[in-house]
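**Q** sequence and predicted model, in that order:
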Amino acid sequence: MAKDIKGFNVFIASPSGLDKEREVFRKCLQEFNSIEGIRKNIIFNPDGWERTLGGIGRPQSIINQQVIESDFFVVVLHNKWGSHPGNNRFNATSGSEEEYLLALECFHDLDKPMKQVVVVFKSLSLNEQENPDEEIKKVLNFRQSIEKGKNLLYHTFSNIQDFEKIIREHLIDWSSNPNQKIQLNESTETTSDLIYYLDLIEKDSLSISKEEIRKVEKGWEYYNNGNLTKAELVFSSLQFKNYNIITSLNHSKFLRRLKRDTESLNLLNEAEIVASQLEADFSLVIIYNLKGKYYYEQRDYLEGIKYFTLSIKLSTLRDFSFEMAYGHKMLGIVQYSSNQFKLGLESLEKAISINSQNNFTYELAKCHEWTGTILAAQCKFQKAADSYIEASSSYKELNKLQDYSNSKLKAARNLIYVGKLDEAWTITDNSLEIDSLDEESENLLISLSNFGRICLLNSDYKTAFEYFSKAVTRAKGLNNDKIIASALLDLAQYHFQIQDYDNCRKNNEEALKLYSKSQDKKGLAAVFGNFGNIDVTNNDFDSAIKNLSKSLEYYSEINNDLGLANQTGNIGVLFIKMGKYIEAENMLKQSIHLNSYIDNLSGLANAHGNLASLFLDKGDYEKAETEIQKSIEIETSLGNISGAIGDFILLSDIKAKSLNFIESNKILNKALQLAKNSGLVFWEEKVSNKMRKRNLEIP
């Protein structure tokens, strides 16, 4: 069956002198089409003045027709404004300006296909900024007019790699929802701080003149007011006149906020060399931390670990306590991100110790919070809840009520996972006293999600649906795709639980569009995993394999060993259902290996339990009992009563299959007593039903 491939025209406008950029623009579109475009059934067609044929009429009017027919528009400017296009209704003074104004008009016309207008400036040299010729003045005036209008966010770049990155990011964005107009008004991140790193004056005896301080403050003032052209001129002029580490680090931070990452890193590299020559150790520690954070955000975890390790070593030698604690915290975060959970916890523990000794209360809270995140990723939910409670105590001490509430809600979420539903409800309910005051608080969404999950576990489906629906409505009001997608997945889980697989799939499809738009691969992996689970319940095993394998691909791309371990286990369970026991055993053993590697004990218990089910199906009761005993031991050590009860039920089945009925019934009685003592109504009913089927007396 032929695929329905949709084509979209992307017009690039620019004056002369930007041939390399136009070439890269076309290359980006071609490469995207050959990889992502095929998968998404989308093709982006590059368009521009090159396609214009000779003919009667004003040449610019022929190009304008191409603009009108385009779906997306990109204009690139550097140090040329371009030639006059002739008389035109916009009074534009160059062809690129006329094309831009026409593209804006098309964007606001609902009958025109134009979805987005993108403006990109190539950075000017300092000499060009300070002594602009007439053409550059027109470019700068155009840029400042955009800044004053505040209805369009433009991009800047200094090298071809950064330009390529800008185009590729837009292609990903466009392909996620190619039929929707993308709003022009975007905000620039601002800050109230007017100068950074002044403490280097005292710590490293660095000097900076009052004039330089005044200029740096002026640069940040321009930035905060959205006047990026003047801000860039100020920072660039400081950089080239008299080198100073403090002004250089401020310039680097400015460029980082403009996403000109290569230039920002180059300035850090220069600062590192100068600081080493001056033996300015505190400056070096700051630079190591900045470079470590840069590489962490670029997902170059090896380089991130390298620089945070250098920071820790030097700050320990010089007894820079705060920087030492910060280095350990960030090292722990990077180690966690690279699936080194155990090392991450050890680094955070060191940071916690230093922060506690020095009363760095805010950093202490952050470290406890990250510890909770890693423990939750390992499915050590009770310990994770304890860490979040520790974090909330520090936030409360600082009167940071939103952070306090957020940590409490995360603690409640983890208590839900261990079956402490009443305690989780109380914590969530108390948080509403804070969060109900802020209608746009994300904590309100977490509260609704927690209530919904608790109701779902208590089989109160009507109330669960109400909470999840409210969460989706509120999430859409926040206009944050990731938050909306998360709320949709909660609603999808509700529909899955009540076996409404059609609506479950619809919720996941909505979430898929949002995660695709932001290229959130972790979210995409979760959605395809959910599709696989729906397929399994519908006995569509071929489709299930495809979707679960797609989920595995995404987890593999982001090196998420936890996701890989879970989905490998899910595929193993699917193979059991299909009667493919050899493949199932191989997948479950892979899952055991991965869970052992990342110390994910809960996942390890699940894998052993599923392997027990496999051996039970094969009639190998001895191996089945060995595997389920391993699972019981792990669940018990974790305090996961629900998991242990489920394992006892399976162990009872194994004993019954091996005709050891007396022992099997004893195990069921033990499971029932455990459920009653723990107040787990769901499990109590499940065990009781099993006992009734065997005609056993229920105590």
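**A** Cool, got the structure. Numbers count the residues shown, from 1 in each chain.
**Q** make it CA atoms for all contacts and neighbour counts henceforth
**A** Will do.
**Q** what about the most centrally placed residue in the chain, distance to residue 363?
**A** In the chain, the centroid-proximal residue (CA atoms, centre = their mean) is residue 520; its distance is 5.9 Å. Plainly put, residue 520 is 28 Å away from residue 363 if you go by CA to CA, to the nearest Å.
**Q** do the same with residue 543
**A** 47 Å.
**Q** residue 162: what's it in contact with?
**A** By CA atoms under 8 Å, 6 or more residues apart in numbering, the contact set of residue 162 is 260, 261, 262.
**Q** among those, which ones are in helices?
**A** Among the contacts of residue 162, the ones falling in helices (DSSP state H) are 261, 262.
**Q** for the contacts of residue 162, which one is nearest residue 669?
**A** Nearest to residue 669 among the contacts of residue 162 is residue 261, at 63.0 Å by CA to CA.
**Q** ok, structure two:
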Amino acid sequence: MSFELKGYKIFIASPGNLKKERDSFKKAIENYNTKEAKRRGVIFEAIRYEEMPAGMGRAQARINEEIRKCDYFIMVLHDRWGSNPGKNAYNATSGTEEEFNVARECYDSKEFPMRDIIVLFKSISNANQLSDAGPQLKKVLAFRKKFETTEKILGYGTFTTTREFNNILENHLAIWINDLTDLPKSDKIISTPTTSKIIDASYVPNVTTPEEKISSYRLNVTTEIVEGITNAWQLADNGQLVQAEIEFSKALVNEPGVFQLLNYANFLTRIGRIDQALHMVQKVLKLTRDSKDNLNEAYALKTLGNLLQDRGDWQESEQMYNKALEIYEKLNNYEGTASSLNSLGIVHLAKGDWSIAEQMYRKALKFYETIENQEGIAACLGNLANLLTNQGKILEAIELYSQSLEIYHQLGNLTGMASTYGSLGNLYIDGIDLSKAEQIFKNSLEIEEKLGRQEGIAANYGSLAKILVYKEDFVGAEEMLNKSLIIHQQLGDSESLGLDYVNLAMTLQAKDDFRQTKVNLNRIEELLNKALVLNQKLGSREGLALVYGNFGIIFQKKEEFDKAKEMIKKSLQIEKELGRKSGIASDYGNLGNILRKQEEYADAEEMFTKAIEINIEIENYESLIKNYIGLKDALYEQKKFIEAQETHIKILELIKKLRG
């Protein structure tokens, strides 16, 4: 059977020193065409200047004309700017810059519409090179500084390895193909810097720690170095990330040491370059062990635990925290002891060991209160609020989040403010106050983008996606989730990746339900299987419950009801072990739906009633409406007409209350 493919051209611009990335660009596009694009009626074509035929006239002019025929443009820079192209209309000082200017012109053009522009910077791993940049690198850094402040609508990101580059490229291809299959050609993608069961964005607990910027009081460093690091953090807090990294590099090159390495590592963690940060912390561990510096060895272990946690490696992370805790307790260091306990609480919360998590948080809080450490107190309050949220104690959680936020405001701690705003926003989504939730997430995202904190940016993308699903803007939700996916792949955060896969699967399902079109079950199952593998590897019980529950929904749609019940019962067992009320209610409701379709109406009534009791308790009104609708139908089929009518009245009252 014949079928048509619609082609779209992607141009890659870069200096000649990025041959590996240019070759990988072509292969990655070919692979994506084979596994995804062609079956959706699309084919992407990689356009590279080295494959263009020779011709008369200025070579760069011919390249520019080819760019005008392209639909997408990717610019990649590392440590070279490129050679001067000669006299040109844009006063560009390199061929790559001229190509960018042509693409930028097309982006704003109706005659030559460029759908999207992405700029990627390969990391400079050599601190010496960054601190004393040559003329070529200086031009790259100047362009990146300008890009950070003036090109807010275009996408940009950083990568270290070819694998990371391929991941970023593939996820942009996924965003673009969704745009192509859902929107008319004239619509553009508005990108933001690359730096939820449907969407449970609060599923991964917010990691709040009070010690991103390392104090120098216990380290033998000069005043000059301290001033340099302080200046670097000020630049970072103001969103001047390129200049901040230059200052961190200078401090490290001028006087290598624990203080400089740890601060630089924490900066790299903030902007998502986890592999480089791990390398630096490993150096610190060696330095501190060689010098028998137990205090800073403990701090390095704690930092290493944070990095492993960011990658979703909870088991190794827990080991590092316990080693750090042991040292801090021997040294009678209250601040370090509290910090380690707080981090261990986060690990146990993620594993579903909620009672242990609460013990850890409360022990940490007592230590912080004893030494009057306000940042630590705010962090513990926020993490206790995360626990209360998972337990369905919403009003208590809001109170603790508010206390935490007030402290962060008083301290001017932007990272803490952004994280707490995000957590509060999720509660307002669950309470169906979408406008308030959306504003909170936008406030949080603005701060995270200013800080360049990739983990926080991704979390806000996931939360905004949930709002877009409620608004039935499924294309926008997919775009947000794909952006989140890109960042989590860059960070190597397996747990968050698993959540992204689930959220994408459920967004696809919600879109097809709304449009009453045939559900792409194969694609949804593929995404859920990816999430299942990741959560099994991590041993994340909460993640497994989420995946099993959503598999149950898919099997229900396929009318494989026995499989559906099996999956949901697996989820329910875990949710009960965790004590997570929202998850228990969701599973009872889904079991009720399956039993109703199997015409087992009495059992369905029982399930819906259990779900209703819990959702009333935790004030989850949107789910409550769905439960009442299911209960009404089950009662009607049993000829319990009076009870069915009473339930119908409750539904109308709830809808009126929620919709105003």
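**A** That came in fine, so what should we check first? This one's a predicted model, so the numbers in the text were calculated from it and none came from an experiment.
**Q** thinking again about what came up before, tell me the one among the contacts of residue 162 of structure 1 nearest to residue 582 of structure 1.
**A** residue 261 (49.0 Å).
**Q** what's next to the helix or strand where residue 531 of structure 1 lies, contact-wise?
**A** For residue 531 of structure 1, the host element (DSSP states H and E) is helix 521-537. Around helix 521-537 of structure 1, the neighbours that count as contacts under CA under 8 Å, 6+ apart are 489, 496, 501, 505, 508-509, 511-512, 515-516, 541, 543-548, 550-555, 557-558, 567, 574.
**Q** out of those residues, which are buried?
**A** Buried subset of those (neighbour count, 16 or more other CA atoms under 10 Å): 489, 496, 501, 505, 508-509, 511-512, 515-516, 541, 543-548, 550-552, 554-555, 567, 574.
**Q** those in helices, which ones?
**A** Among those, the residues falling in helices (DSSP H) are 489, 496, 501, 505, 508-509, 511-512, 515-516, 541, 543-548, 550-552, 554-555, 567, 574.
**Q** how many neighbours does residue 209 of structure 1 have?
**A** Residue 209 of structure 1 has 9 neighbouring residues, counting by other CA atoms under 10 Å.
**Q** trace it over to structure 2, please.
**A** The alignment partner of residue 209 of structure 1 in structure 2, by TM-score structural alignment, is residue 222.
**Q** which residues does that match contact?
**A** Per CA under 8 Å, 6+ apart, neighbours of residue 222 of structure 2: none.
**Q** just the element for residue 82 of structure 1, please.
**A** Counting by DSSP H and E, residue 82 of structure 1 is found in no helix or strand.
**Q** no no, residue 631 of structure 2
**A** Here residue 631 of structure 2 is assigned to helix 621-637, by DSSP H and E.
**Q** the stretch 551-699 of structure 1: strands as residue ranges?
**A** Using DSSP state E, counting those that start in this stretch, the stretch 551-699 of structure 1 contains no strands.
**Q** same check on the stretch 151-300 of structure 1?
**A** Using DSSP E, counting those that start in this stretch, the strands of the stretch 151-300 of structure 1 run over 155-157.
**Q** show me where it has helices.
**A** 160-176, 199-204, 210-224, 228-241, 245-257, 261-278, 281-297 (DSSP state H, counting those that start in this stretch).
**Q** mean shift of the first one relative to structure 2?
**A** For helix 160-176 of structure 1, the mean distance to aligned residues of structure 2 following superposition is 4.7 Å (mean CA distance after the TM-score superposition for structure 1).
**Q** which ones are touching the nearest residue to residue 238 of structure 1 once chain neighbours are set aside?
**A** Spatially, and ignoring its direct neighbours in sequence, residue 238 of structure 1 is nearest to residue 247 (6.8 Å; CA to CA, 6 or more residues apart in numbering). Neighbour list for residue 247 of structure 1: 212, 216, 235, 238, 239 [criterion: CA under 8 Å, 6+ apart].
**Q** which SS class is residue 75 of structure 2?
**A** strand (DSSP: H, G, I helix; E, B strand; the rest coil).
**Q** can you tell me how far it is from residue 553 of structure 2?
**A** Residue 75 of structure 2 is 42 Å from residue 553 of structure 2, by CA to CA.
**Q** what of residue 83 of structure 2?
**A** 57 Å.
**Q** more neighbours: which of these two?
**A** Between residue 83 of structure 2 and residue 553, counted using other CA under 10 Å, residue 553 has the larger neighbour count: 27 against 14.
**Q** residues contacting the more buried one?
**A** By CA under 8 Å, 6+ apart, the neighbours of residue 553 of structure 2 are 564, 590.
**Q** that one and residue 627 of structure 2: what is the separation?
**A** 15 Å.
**Q** for whatever residue of structure 2 lines up with residue 306 of structure 1, what are its contacts?
**A** Taking TM-score structural alignment, the alignment pairs residue 306 of structure 1 with residue 319 from structure 2. Residue 319 of structure 2 makes contact with residue 305 under the criterion CA under 8 Å, 6+ apart.
**Q** quick one: what helix or strand has residue 319 of structure 2 in it?
**A** Going by DSSP H and E, residue 319 of structure 2 is part of helix 314-330.
**Q** for that helix, the distance to its chain's centre please.
**A** Relative to the centre of its chain, helix 314-330 of structure 2 is centred 26 Å away, using CA atoms, centre = their mean, to the nearest Å.
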